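J.: My questions are about this predicted structure, shown below with the sequence.
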Amino acid sequence: MAHVDYYFATISPYTYLCGVRPAEITTAHGATLTYRPMDLMNVFSRTGGQPPAERHPNRQAYRLQDMRRRAMMTGLPMKEKPAFFPTNPAPSSYAIIAAQADGSGDMAALVAGITRACWSEDRDIASDDVIRDCLTAADFPASLADSGLLAGAETYHRNTEEAVRLGVFGAPFFITDGDARFWGEDRLTDLEAHLAGRI
């Protein structure tokens, strides 16, 4: 059975634009999926990237155009300048890590819900109340927002270190067990083709 590691950041607009498709694609092709939230700013600083606000104006302008187009292509509503961006992604990442360990709810819905809260609903995903709401909506216990914080922090750090070691430089980033790598929401079709054996 094929496996895909999904490296992402809860504050990434392109992670939001993935929605639940990573889970749908892997399930359709009999592959397993592990969610690996990471510290994207740390990854950027170590792999030649920059936070959006520090990029050249040409890159900033292109990013906004591209986000607008990709939102139209995916059909997901998106705010180009959400009220709570940037914000601290660690609390929501820890909750996702705890939820994956718990296993009782819908991981795809949780990741989609947290990123949607930031990029469509103008909610602060560093807020415990917002995280609890997202956990509950995805059929996880709200208490996961407050549990396993040390384990969450350790896993988050480990995910970040592994991401850099494995060649990740942005989010979302997908790596198969055969080391095929796919960067970006717009490469999900390539990931699907790979899992189907077409490329």
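T.: Thanks, I have it.
J.: from here on, contacts and neighbour counts on C-alpha atoms
T.: Noted.
J.: tally of neighbours for E121?
T.: 17 (other Cα atoms under 10 Å).
J.: That one in helix, strand or coil?
T.: Judged by DSSP: H, G, I helix; E, B strand; the rest coil, the three-state class of E121 is coil.
J.: how close does it get to F85?
T.: Noted for E121: a distance of 12 Å to F85, by Cα to Cα, to the nearest Å.
J.: ditto for G113
T.: 16 Å.
J.: For those two, indicate the residue with more neighbours.
T.: Neighbours per residue (other Cα under 10 Å) separate G113 from F85, with G113 holding more: 26 against 17.
J.: How about the more buried one, nearest residue that isn't a chain neighbour?
T.: In space, and not counting its chain neighbours, G113 is closest to C134: 5.8 Å by Cα to Cα, 6 or more residues apart in numbering.
J.: in which helix or strand would I find that neighbour?
T.: Here C134 is covered by helix 128-137, with elements defined by DSSP states H and E.
J.: Check what contacts that helix and list those residues.
T.: 91-92, 95, 99, 110, 113-114, 117, 123-125, 141-145 (Cα atoms under 8 Å, 6 or more residues apart in numbering).
J.: Show me what counts as buried in that helix.
T.: Of the residues in helix 128-137, D128, V130, I131, R132, D133, C134, L135, T136, A137 count as buried by neighbour count, 16 or more other Cα atoms under 10 Å.
J.: residues near the residue nearest to A108 when sequence neighbours are not counted, how many?
T.: Once flanking residues are discounted, A108 sits nearest to V20: 5.2 Å by Cα to Cα, 6+ apart. Neighbour count of V20, defined by other Cα under 10 Å: 17.
J.: What of R63?
T.: 14.
J.: all strands in the protein, in order from the N-terminus.
T.: With strands called from DSSP state E, the chain shows them at 3-8, 32-37, 173-176, 181-183.
J.: For G167, which of those is the nearest?
T.: strand 181-183 (8.4 Å; Cα to Cα).
J.: which ones are touching F84?
T.: C118, D122, R123, D124, I125 are the contacts of F84 under Cα under 8 Å, 6+ apart.
J.: Against that first model, consider the following:
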Amino acid sequence: MPHIDYYFSTLSPFTYLAGLGLEEVADRHGATITYKPLDIIALFARTGGTPPAERHPARQEYRAQEILRLSKKHGMPMQLRPAHWPTNPAPSSYAIIAGQRAGGGDVGALAHAFLRACWAEERDIADDEVVRACLSEAGFDPGLADSGLLSGAETYAANLEEAVAQGAFGSPFYITDGGQRFWGHDRLEDLDLHLSGKI
């Protein structure tokens, strides 16, 4: 059974725009997924990336145009400048880690609920009530927002170290158990083809 390590940030617009594409690919191939939310700004610092706010204006303008084009292409609502961005990604990340550990819900739906809350619904994913609502929406006990914070913090930090060690440098980033790396929501088709044995 193939496996995918999924490195991502709950603040990434391109991860939001991936929707549930990864889950659809995994379902087609009977693949399992380990969700590994991480601190994207720390990952940039460790791997030679530049945070969006520090990029040249031409790059910032292109990024904005691209995000809006892609949102229209995929039929996904998008707030280019969300009311609560950037915000602290740790609470949402800890909730995903806790949900994955506890089971009983849909981890992919939970990750997407946080991304949608940020980029489409003008909600603050660092807010306790938003975290609880997203957990409940994805079928998890909302009480997970209050438990396992220490282990969540430890796993969150470990995910960053693993990402660097495995060669991830952005979000979303998909790595197969064979070590094939795919960066970006627009590489899901290639991941699908790879798992099909075509590339």
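T.: Good, I have the coordinates. Everything numeric here is computed off the predicted structure, so don't read it as measured data.
J.: circling back to that earlier point, what is the corresponding segment of the second structure for the helix holding C134 of the first structure?
T.: Taking TM-score structural alignment as the measure, the second structure aligns residues 128-137 with helix 128-137 of the first structure.
J.: average offset between the matching stretch and the first structure?
T.: Here stretch 128-137 of the second structure, set against the first structure after superposition, deviates by a mean of 0.4 Å using mean Cα distance after the TM-score superposition for the first structure.
J.: so how far is that stretch from its chain's centroid?
T.: Its chain's C-alpha centre and that of stretch 128-137 of the second structure lie 17 Å apart, by Cα atoms, centre = their mean, to the nearest Å.
J.: Stretch 100-119 of the second structure now?
T.: 9 Å.
J.: so where do the helices sit in the first structure?
T.: For the first structure, the helices defined by DSSP state H cover 13-18, 21-28, 40-47, 57-74, 90-102, 107-119, 128-137, 149-166, 188-195.
J.: Dump these into CSV; add distance to T34 of the first structure as well.
T.: As requested, the helices of the first structure are arranged in CSV below (distance: least, Cα to Cα, whole Å):
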stretch, distance to T34 of the first structure
helix 13-18, 15
helix 21-28, 10
helix 40-47, 17
helix 57-74, 23
helix 90-102, 8
helix 107-119, 10
helix 128-137, 18
helix 149-166, 11
helix 188-195, 15
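J.: what residues are up against F8 of the first structure?
T.: Counting by Cα under 8 Å, 6+ apart, F8 of the first structure has contacts T15, Y35, R36, P37, M38, L40, G170, A171, P172, F173.
J.: export those residues to CSV and tack on neighbour count?
T.: Shown next, in CSV, are those (neighbours: other Cα atoms under 10 Å):
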residue, neighbour count
T15, 24
Y35, 21
R36, 23
P37, 29
M38, 29
L40, 26
G170, 22
A171, 26
P172, 27
F173, 24
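J.: now, which of those sits nearest P57 of the first structure?
T.: Once Cα to Cα is applied, the member of the contacts of F8 of the first structure that ends up nearest P57 of the first structure is G170, at 19.1 Å.
J.: Tell me the residue in the second structure aligned with the closest one.
T.: G170 of the first structure maps onto G170 in the second structure, by TM-score structural alignment.
J.: Quick check: its match vs A58 of the second structure, distance?
T.: Distance of G170 of the second structure to A58 of the second structure, given as Cα to Cα: 20 Å.
J.: How about the contacts made by the residue nearest to A108 of the first structure?
T.: A108, A109, V111, A112.
J.: now it: how far from R55 of the first structure?
T.: Distance of V20 of the first structure to R55 of the first structure, computed by Cα to Cα: 29 Å.
J.: Check A83 of the first structure too.
T.: Shown here: A83 of the first structure relative to R55 of the first structure, a distance of 20 Å by Cα to Cα.
J.: do the same with G167 of the first structure
T.: For G167 of the first structure relative to R55 of the first structure (Cα to Cα), the value is 21 Å.
J.: Include distance to H157 of the first structure when you put the strands of the first structure into CSV, please.
T.: Shown next, in CSV, are these (distance: least, Cα to Cα, whole Å):
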stretch, distance to H157 of the first structure
strand 3-8, 12
strand 32-37, 9
strand 173-176, 17
strand 181-183, 20
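J.: Of these, give the one that comes closest to A151 of the first structure.
T.: Among those, the nearest to A151 of the first structure by Cα to Cα is strand 32-37 (13.2 Å).
J.: got a list of contacts for that closest one?
T.: 1-10, 23, 26, 93, 96-97, 100, 156, 159-160.
J.: do that again at 6 Å, thanks
T.: Contact with strand 32-37 of the first structure is made by H3, V4, D5, Y6, Y7, F8, A9, S93, N159, as judged by Cα atoms under 6 Å, 6 or more residues apart in numbering.
J.: Name the member of those with the most neighbours.
T.: S93 (30 neighbours).
J.: how close does the closest residue in space to that one that isn't next to it in sequence sit to F8 of the first structure?
T.: Nearest residue to S93 of the first structure, sequence neighbours excluded (Cα to Cα, 6+ apart): P37, at 5.7 Å. Look at P37 of the first structure and F8 of the first structure: by Cα to Cα, they are 5 Å apart.
J.: N88 of the first structure now?
T.: Using Cα to Cα, we find N88 of the first structure at a distance of 14 Å from F8 of the first structure.
J.: Same question for A163 of the first structure.
T.: 10 Å.
J.: Give the burial count for the alignment partner in the second structure of A180 of the first structure, as a bare number.
T.: Using TM-score structural alignment to pair residues, one finds that A180 of the first structure aligns to Q180 in the second structure. The local packing of Q180 of the second structure (other Cα under 10 Å) involves 12 other residues.
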